Structures are given as structure tokens and as C-alpha cells.
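J.: here is a sequence together with a model predicted from it:
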Amino acid sequence: MKTALTELVGIRHPIVQTGMGWVAGPRLVSATAEAGGLGILASATMSYDELEAAVKETKNRTSRPFGVNLRADAEDAPKRVELLIRENVRVASFALAPRQEMIARLKDNGVVVIPSIGAARHAVKVAGWGADAVIVQGGEGGGHTGGVATTLLLPSVLDAVDIPVVAAGGFFDGRGLAAALAYGAAGVAMGTRFLLTRESTVPDAVKRAYLERGLTDTVVTRKVDGMPHRVLRTDLVDALERSGPAMGLARAARNAVRFRRLTGGSWRALVREGVAMKRGNDRTWSQVLMAANTPMLLRAGLVEGDTGAGVLASGQVVGLLADLPSVAELVERIVTDAEAAIGRLGSL
């Protein structure tokens, strides 16, 4: 199934596994690459040394293209960019818009740049800076998300730019891929569906907790880190929703200390990244501080398996998922079902 995305990146199928923090490691990413899709390593929750090791391990597991998700506002972002160039990583993706000079540095060295965006105006901006493609996530998606549904956001972006657009938010099967292609997208990106595969390192008990949920069992909350965040509804999330601002800031301060220890960052780096975050996203200082909650609360659930003390990011599609296929089985099923759906349309 050739599209502008498969031609750009050199993959067989227009399917992207997103860079989910604490989830998208070498095992999942290499399995996706071997299945013909684009797997993306999540580096925001890794130290530089951990990222370097993860890139090398992924290359040992597969010779096919894969990507790395970077934080453009991280203090060591330039060093990480050089790592991708040195290791011949095929794709650099970004959750926040990278600087124009960063895009140029990557492209000049053969790295495909694919930022994630949440509005048509953001797509226009990064396209003007030289981005090769964009991933656009509608409000159905898990983690940080917006308020506009994919069915409206996707066409608005497609009308605004002439680079390949990958659709995310609400995709999990072949019908969704066929629908995205019908809109004009070059492929789909999925997080929750790949989280619930056998190669995902999320603890089995946590996977079972996901599979037990229905379509109405996610909630968009600002109490995790001050930004809209779609997660599974749990007792902890309900408690966060009821908590006052003082309690949230105290928790965030503790988590900032814990995250600094885990990633080996300095206090100076944390302050600098906080200033950059505030300047680039119009956040208040309390929201900047609360951002420290995200990696640690996610880690408690997705790595440590503590659903009582952790937050579980999830798209609304969780309510339609009932199995834990291998990545190879999942990708093959999606492509087969998409081809069948397109065939049915052709007979109308």
C-alpha cells in the first residue's frame, strides 16, 4: 500500500506507532519496523545515554527505518539531534514544533522531520520551516490532546498544507486507515492500539485494566499537568480532579525532583526548559511546574504497574479494543481490512 508517507520514509505500510513515553522502547519500535510500519522511540523520558543505548538496540533488532521523538525545548536537544544524524536514524518526530534551524540541520543530513501538530496554523508554520510531513491528532487521541475531533481537524490541515499529513486520534483498524486515506491523509498514527500489543512492555495487569474499559471510560483532565490530557478514568484521576491548586503544585514539585534524578538532568536544565516551555506555549508558571507530574505519574502506571498511584494515558479507542495481538498480526490485519474496505468502495 504505497502512499506519500511510505515513499518518504521507506516503509511498506502507512502505519505509524507513536512515541509514547515509557512505552515506545526498542522492543515495540523494532517490532513495528519489522512489520512494515514506522515505529518511533520515545526519548523524552530517557536520559541521553539511555537514548543512545535504545537507538543502538533498535538498530540491532531491525535494519528497517524507525524514528525518534524529541523534545525541541530540551537543554540537550542539539546533542540528541547529532545522535540521530550520527546513527542514521530515518525520522525525527517532535511533540512541540522544532526550531527552524533544527529542522534544517536534520534535513541537511538526510533525516526526515515529522512534527506532531494540533491545528492547521501550526501545520502551516512547520511546513514553511521545511518539515517533511506532519502528524495531526484529533481530540479522540490519548495523552495531550485538543478539543477538535479528527473528522474536522484532519480536513482542515489537509486543506492548509501540501506536505504529507498523517492522521491520529481514534484509529485502530483497517476501516480507519481506509477512511483516513479517503480524506487525503498519507497514513495513520496510533498509540493506544500499539500499547495493547504483546510486544508492548506495559505490565500485563495494566493491559487488562485497559481492555476492561468502555468508550466512555476516558476523561480529559487538566489536573495532571495543567494541559488537556486524555487518560483512563481512575480513582486517582477523580481525586486529582477534586484536588485544589496547592496540592497539585506540591505534588508537581516532588515529581520534578524525582524526574531530575531519573534522567540525570541538572536543576539549571530544568529551569531553562521551564522558561522555554512558558515562552513557547503561553503557560502559567503553575502549569510549567505541573508539567513535572506527567512523566512520573505515567511511569507509576505504565512501568511500575501501579494503577492506584499512576495515570494511564489512553485514547477513546480503548473502548473498542478486546485483544492483545502481536504487532505483526495487528499491522497485517489493518492493511488487509483497509484493502477490503477500499475494494468495497470501488464497487459502489
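T.: Great, that's in hand.
J.: could you use CA atoms for every contact and neighbour count after this?
T.: OK.
J.: helices of the stretch 51-200 of the chain, start to end?
T.: With DSSP state H, counting those that start in this stretch as the criterion, the stretch 51-200 of the chain has helices at 77-86, 100-108, 120-128, 150-160, 174-183, 192-195.
J.: quick one: list the elements packing against the fourth one.
T.: Read that as helix 150-160. In terms of contacts (3 or more C-alpha pairs under 8 Å, 6 or more residues apart in numbering; DSSP states H and E), helix 150-160 is packed against helix 120-128, strand 134-137, strand 165-168.
J.: how about a cut-off of 10 Å?
T.: In terms of contacts (3 or more C-alpha pairs under 10 Å, 6 or more residues apart in numbering; DSSP states H and E), helix 150-160 is packed against helix 120-128, strand 134-137, strand 165-168, helix 174-183.
J.: ok, the last one next?
T.: Based on contacts counted as 3+ C-alpha pairs under 10 Å, 6+ apart, the elements that helix 192-195 packs against are strand 15-17, helix 26-34, helix 204-211, helix 327-346.
J.: try this one side by side with the last:
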Amino acid sequence: MQELDRLVGALVRRKAGGAETDASHGCDGTRRELPSAPVLLTHFVRRCVVVAAAAALAGCGATAPQGTITFSGVVEGTPGIYDVDVNGTHLRRLAVAGSQLAWSPDGSSLAFVRDGGIWTVSPPDATARRVVRGPVYEYSWSPDGSRFAYRGDDFRLLVATRGGAVRRLTGDGRDPVWSPDGTLVAFLTSVAHINDQGEDEYVAVVRPDGTGRQRMQVALATGVAWSPDSRRLTFAAPAEGLRDGSAARLYTTRVDGTDLRVVVPQARFDPQGGDWSPDGARIAYADATGTWVVDSDGGHLHRVSALAFAAWSRDGKWVAVQGARVVEVVPASGGTARRVIDADSIDSVTWRPG
């Protein structure tokens, strides 16, 4: 009974002269209303309060992160590509090695780079198959999972089918990213200075057949990413007059280059681009101080972790972050991180769709 009284006392604030409603916080940081209780609680009422409190705490499970985290690294001395439930259980080895992990949009096949080419594996079948010979430096799945856009030798951008057929996309570029609706490929392209040595990089877009190429107007861009509705792009570029990368801005723009908006006017150090949440409401990016989340209109900028950004959860409520030997997930609104796994080393990390 003393333990029961102690629990009730922690949940209900007593006021002289009557009852009050006390609000507690769930595990996701949201406020939950707990039932009212009089100052003098009968045994029956105390039991009701405890049952209600247990129900409130049980609601935490509904907001817990779901799915699996996929990463490349070394676990207990064994290198490989691994899949692990986000709660840290059921560790599975999918392939012997690889980098630049990316799940197909439907979550059925995992692509990765190994020996200069693109390989895929489709769990539970653990047989890895080489689908693009390469050389491949960066790549992106098409939304229907049938093709890859990638950078080959001499900064040529190419498109390859999973059957191996390859054709040219554009003559110069890197970091291709397919739009979610499949109509465009965004990439970074270098433009030489007219009256000076050197060159700057800009964001550009092109249709998958190689036509309709268009370049944005902000120089020294990095980290291009699409909004989920394919209407806008985000990228980072140095703040005005700071070409040394000591500070940068995070931008969004329409696909045609109009409506350029500064989302983060003064990012700390050089941000590594951004990645939109699945609902398009927020953007996560990494800089030298950790992972930050900001509303897509520029509001509510906050740091969620000192570790580097890795991926969004599919519901947009959680962010996966990584260190040299650890993977964690943290609420996108801020809060306590949950450890997924400790390893000898961690390289590429992604969140499996589905």
C-alpha cells in the first residue's frame, strides 16, 4: 500500500479543498491528461488512478519508433551489411560488404556499392547480385525501382536499368537524385568562372531522357534533396561573402529556380545539405555540431543530436543518427535518444521502408 500511495502521489497533485487535473508527459514528449482525484483517496479510487496511469504509459508504445535500421560496418569483428530492428533486436547480416546503402522505394531490394558497381540484395534471399558494372561513384533509385541514375567516369551522369542497359543522361555532374514523381533528376554541376580560374557548383535538373536541363542560380551548392511532392528542392550554399565554408545557408527553391527561400540563414559551419521528412513538413540536416531539424518554412530550428544525420523514419516522427560506432534514433521534435546498436565501426546507415 505504501508503494501504491507513492505512485499515486507522483501522478496526482493534491490541492486543499478538492481535486485537480494533473498533466504528465508521455515518452514522445506530448502532454497527457491524468484523471482527477480527491485529496482523500479510497482504496478503490487509488486503484482506478493506477490503472489509468498504466493506460497512459501504455500509449508510449504506440509512438515508439518502428521498422528496421540497415547499416554497413563491423560487428564483433565481422564486416558486412546488417539489418536490425529499431529496438536493437534481431540483428541480421545481409551481405559481406558494401557502402552507400539505399533501399528501393518499396523496401523490397537493398542497393549498395561494392567493387565499383551497384549490387542489390532482396531479403530474405541473401544472394547479392551485381546489376551495374560501373564504375559508380554516387547513385539514386528511380521511384519505380527499375533504374538507377549514377555518376560514372569523367563526371558523366548515366541511367542504367536493373538488367544492365546503360545510356547517357548528361555530360557533367555528380550526386544525382531522382524526383519522387520520376519526372526529373536533380544533380550538382560545375561551371567555370569566366574571368578567373576555378569553378563553382550549382544545382541543376534534367529529365530522365536527358532533355530539359536547367540550372539554378546559387553558387557553391551542396547536398541537393527533393521535397516529397517533387515541387521543391533543398540545398546548402555558403552565406554571402563566406566562400570558405565557415558558415552556410539552407535554401529551398521551386524546380524552375524561382521562389528561392532561405530556410536557415546562418547554419553553424558547413551543413551537409538537407533531407525532407516524409510529409514535407520538416527538413533535417547535419553540420559539424550534429543533426538539426527545421520546419520547411524556416520555423522552429532545433538540434536533436550531437551525432550525424542518417535517415528519417517513415512516419516522420523519428530521426536516425550515427556516430563512428553507434546508431541511435531520436524524436524529430527533440527528446531522449534511443540506442539501436553499438558496433566496432559504422559506415552507411538507412531506415528500411515499410
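T.: Alright, I've got the coordinates. Note that the coordinates shown come from a computational prediction; the quantities given were computed from them, not determined experimentally.
J.: TM-score for the pair, please.
T.: Here the superposed chains carry a TM-score of 0.24, computed using TM-score structural alignment, normalised by the length of structure 1; 151 aligned residues with a C-alpha RMSD of 7.3 Å.
J.: out of the helices and strands packed on helix 150-160 of structure 1, deepest packed?
T.: Comparing these by mean neighbour count (mean count of other C-alpha atoms under 10 Å), strand 165-168 ranks first with a mean of 29.
J.: picking that back up, columns distance to R208 of structure 1 on top of the helices of the stretch 51-200 of structure 1, output as TSV?
T.: Shown next, in TSV, are the helices of the stretch 51-200 of structure 1 (distance: least, C-alpha to C-alpha, whole Å):
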stretch	distance to R208 of structure 1
helix 77-86	35
helix 100-108	40
helix 120-128	36
helix 150-160	27
helix 174-183	23
helix 192-195	12
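J.: how about the strands in the stretch 151-300 of structure 1?
T.: Remark: strands assigned in the stretch 151-300 of structure 1 by DSSP state E, counting those that start in this stretch are 165-168, 187-190, 218-221, 229-232.
J.: deepest of those, which one?
T.: Highest mean neighbour count among the strands of the stretch 151-300 of structure 1 (mean count of other C-alpha under 10 Å): strand 165-168, a mean of 29.
J.: wait, which of the strands of the stretch 151-300 of structure 1 is closest to A338 of structure 1?
T.: Taking C-alpha to C-alpha, strand 187-190 is the member of the strands of the stretch 151-300 of structure 1 nearest to A338 of structure 1, at 11.2 Å.
J.: show me what the closest one is packed up against.
T.: helix 4-9, strand 15-17, strand 134-137, strand 165-168, helix 174-183.
J.: how about 6 Å then?
T.: For strand 187-190 of structure 1, the packing partners by 3 or more C-alpha pairs under 6 Å, 6 or more residues apart in numbering; DSSP states H and E come out as strand 15-17, strand 165-168.
J.: helix or strand next in line after the top helix by length along structure 2, which one?
T.: In structure 2, taking DSSP state H as the definition, the longest helix is helix 43-58. Under the assignment DSSP states H and E, the closest C-terminal helix or strand after helix 43-58 of structure 2 is helix 60-63.
J.: and whichever helix or strand comes after that following helix, what's buried?
T.: Per DSSP H and E, the first helix or strand lying C-terminal to helix 60-63 of structure 2 is strand 68-75. By neighbour count on 16 or more other C-alpha atoms under 10 Å, the buried set for strand 68-75 of structure 2 is T68, I69, T70, F71, S72, G73, V74, V75.
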